[in-house]
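Enquirer: Pasting the sequence and the predicted coordinates here, then a few questions.
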Amino acid sequence: MRNKKAPHISVAIDCIVFGFDGSDMKLLLIQRGFDPERNKWSLMGGYVDEDESVDAASGRILENLTGLSGVYLEQLHTFGSVKRDTNERTISITYFALIDIAKYKQQLSADYHAEWFPVNNIPKLIFDHNEMVEMAKKRLQYKAALHPVVFELLPEKFTLPQIQSMYDAIYEVNFDKRNFSRKLLSTGLLIKLNEKDKMGSKKGAFYYTLDKDKYEENLFKIFSLIITPDHLQF
């Protein structure tokens, strides 16, 4: 039996970029600049070159389209439905990124009309990109319960209201303010700083920073108190 000729299948990267602006979770989208689906909203995407790995391609594509570099990127899933791309047979490897919007606000490229949208109010996206976003949201909820990577969404120093707002936004719930703060502080994993954020009130709120050494030693301690199984969807 003769060997079949290998089919031509393109490999693409799509990046789901989550950001936190201090109160709301956001998703970074661009307007597609070519047919099909020209000018429609899309995730950051591009093709993998023959001489690069998929991880290298994800970083290159994200930087080319947005100006962002050195951000947290993690591979999510491979989408390979036969007719997912109306142009040609394309397999897409998705990555999600977590950034502090304030830190990277000035780096965004204007060339591709990149714009932040509230995660719970995004427009209809091209192809299967809405499905990708939903999967990424569930993975983010899972990671938020088990891993410190979600602190990539926060500045190095943050207040208790900021961190609660982040978790409220990730899980789309309103955690009880008093219980959340009490349980969070009881872990001993936050370092209280001798300075306040007075933007919200005259009294102000103390800044904290994460004790990363203790966090690595007690990976599940903080969220076993705060996050219940009902909140985990992945």
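Expert: Yep, that arrived. Residues are numbered from 1 along each chain as shown.

Enquirer: C-alpha from now on. contacts and neighbour counts both.
Expert: OK.

Enquirer: quick one, strands of this structure?
Expert: 10-20, 25-31, 41-42, 44-47, 72-79, 90-100, 115-118, 158-159, 190-197, 205-210 (DSSP state E).

Enquirer: Residues in contact with the fourth one: which ones?
Expert: Contact with strand 44-47 is made by 10-16, 29-30, 57, 61-62, 65, as judged by CA atoms under 8 Å, 6 or more residues apart in numbering.

Enquirer: Please compare the first structure with the one that follows:
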Amino acid sequence: MQRYTGQKRILVATDCIIFGFDGWNLKLLLVQRNIEPEKNKWSLMGGFIQPSESPEDAANRVLELRTGLKNVYMEQFQVFGKPDRDPVERTLSIAYFALIDIHQYEQQISDEYHAEWFLLKDVPELIFDHNEMVKLAQRQLRYKAALHPILFQLLPEKFTIPQLQALYEGVYNTTFDDRNFSRKLLSTGLLVKLAEKDKFSSKKGAFYYKLDQSHYTENFERFLNLVPNPDKFF
């Protein structure tokens, strides 16, 4: 087989930044690294890309192997390639972020790698450049969420407006005005009000809503105004 001469080996890995929402809090899923260096320290889900795999195939394989999760929303967002990012060998990492509803997948999380959910404000020191990956993934998530309703990937099929507001506040690390948020949200035309109420959060209860998939394409741009002054978050 023909090879390029005079070139040195560079490994290529993939790392997954997995964001989850439990109904009120945005969280990050981490595992304890099981090899040296940095063994037993907290890490993103990662692994090397095999010769027969595309980066997306490898990301899905690593995700399922380490967490038991599959068929989740995942998106490539950046390549990390500083020469000294991995102390063992020169390694590039193609990073993806994933969005999941924690309650939908909580029974699938594998115990083998000690996967654990962390509040974003409580994320520990991670191996290598993984803290930087998380920071940039948050920035990308904010950017995408300001353009279209990507955050619905983190919600169950039915949800309340307070839950959706809590999700947006968690993503943008800010507080929105309740009335303005509700008014802008309902004006998008993307929500269908259900007769059922959530009785667990308050005595009065909050009506459940669901996403109107039939009008998603024609109305998704109306989410552009849901986040006030989105530029200040980037």
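Expert: Looks like it arrived, so ask away. Computed from a predicted model, the values in this text were never measured in an experiment.

Enquirer: that older thread, could the strands of the first structure go into a markdown table alongside mean neighbour count and distance to Met132 of the first structure?
Expert: As requested, those are exported to a markdown table (neighbours: other CA atoms under 10 Å; distance: least, CA to CA, whole Å):
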| stretch | mean neighbour count | distance to Met132 of the first structure |
| --- | --- | --- |
| strand 10-20 | 23 | 8 |
| strand 25-31 | 22 | 12 |
| strand 41-42 | 24 | 11 |
| strand 44-47 | 22 | 12 |
| strand 72-79 | 16 | 8 |
| strand 90-100 | 23 | 7 |
| strand 115-118 | 16 | 15 |
| strand 158-159 | 21 | 30 |
| strand 190-197 | 14 | 33 |
| strand 205-210 | 18 | 30 |
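
Enquirer: nearest to Phe127 of the first structure, of those?
Expert: Of all the strands of the first structure, strand 41-42 sits nearest to Phe127 of the first structure, with 8.7 Å by CA to CA.

Enquirer: give me every residue that touches Ser182 of the second structure.
Expert: Counting by CA under 8 Å, 6+ apart, Ser182 of the second structure has contacts Ile161.

Enquirer: Quick check: it vs Asp22 of the second structure, distance?
Expert: 20 Å (CA to CA, to the nearest Å).

Enquirer: same deal with Ser110 of the second structure?
Expert: For Ser110 of the second structure, the distance to Asp22 of the second structure - CA to CA - is 18 Å.

Enquirer: Likewise for Leu30 of the second structure?
Expert: When Leu30 of the second structure is compared with Asp22 of the second structure (using CA to CA), they lie 15 Å apart.

Enquirer: before we move on, what about Pro87 of the second structure?
Expert: Separation of Pro87 of the second structure from Asp22 of the second structure (CA to CA) stands at 35 Å.

Enquirer: do Lys8 of the second structure as well
Expert: 45 Å.

Enquirer: Of the two, give the one with the bigger neighbour count.
Expert: Shown here are Lys8 of the second structure and Asp22; by other CA atoms under 10 Å, Asp22 has more neighbours (19 against 8).

Enquirer: wait, the more buried one sits on Ile100?
Expert: No: the pair Asp22 of the second structure and Ile100 fails to qualify as a contact (CA atoms under 8 Å) at a distance of 9.3 Å.

Enquirer: With the second structure overlaid, how far apart is the longest helix along the first structure on average?
Expert: Using DSSP state H to define each element, the first structure has its longest helix at helix 129-146. Taking mean CA distance after the TM-score superposition for the first structure, the mean distance separating helix 129-146 of the first structure from the aligned residues in the second structure is 0.5 Å.

Enquirer: just the angle between that helix and strand 72-79, please?
Expert: Here helix 129-146 of the first structure points in a direction 130 degrees away from that of strand 72-79 (axes from the mean of the first three to the mean of the last three CA atoms, to 10 degrees).

Enquirer: thought Tyr104 of the first structure was touching Gly70?
Expert: No: with contact defined as CA under 8 Å, Tyr104 of the first structure does not count as touching Gly70 (10.4 Å).

Enquirer: Mind checking which of these two has more residues around it?
Expert: Tyr104 (14 against 9).

Enquirer: Check the burial of the closest residue to Val171 of the second structure other than its chain neighbours by counting its neighbours.
Expert: Computed as CA to CA, 6 or more residues apart in numbering, the closest residue to Val171 of the second structure that is not its neighbour in sequence is Arg142, at 6.5 Å. By other CA under 10 Å, the residues close to Arg142 of the second structure number 22.

Enquirer: Aligned to Arg142 of the second structure, what sits in the first structure?
Expert: Aligned counterpart of Arg142 of the second structure in the first structure: Gln141 (TM-score structural alignment).

Enquirer: Go ahead and confirm its match touches Glu172.
Expert: No: judged on CA under 8 Å, Gln141 of the first structure makes no contact with Glu172 at a distance of 9.8 Å.

Enquirer: Can you list the buried residues in stretch 123-135 of the first structure?
Expert: For stretch 123-135 of the first structure, the neighbour count (16 or more other CA atoms under 10 Å) marks 125-126, 129-130, 132-133 as buried.

Enquirer: quick check, distance from it to the centre of its chain.
Expert: Distance of stretch 123-135 of the first structure from its chain centroid, counting by CA atoms, centre = their mean, to the nearest Å, is 14 Å.

Enquirer: Stretch 171-190 of the second structure now?
Expert: So, by CA atoms, centre = their mean, the centroid of stretch 171-190 of the second structure is 20 Å from its chain's centroid.

Enquirer: and what of stretch 98-107 of the first structure?
Expert: The answer for stretch 98-107 of the first structure is 12 Å, by CA atoms, centre = their mean.

Enquirer: what comes into contact with it?
Expert: Against stretch 98-107 of the first structure from outside (CA under 8 Å, 6+ apart): 17-21, 66-68, 71-73, 149-150, 152-155.

Enquirer: what does stretch 201-208 of the second structure give?
Expert: 158-162, 193-199.

Enquirer: Now do the contacts for the nearest residue to Gln75 of the first structure once chain neighbours are set aside.
Expert: In space, and not counting its chain neighbours, Gln75 of the first structure is closest to Tyr95: 4.3 Å by CA to CA, 6+ apart. By CA under 8 Å, 6+ apart, the residues touching Tyr95 of the first structure are 13-16, 58, 73-77.
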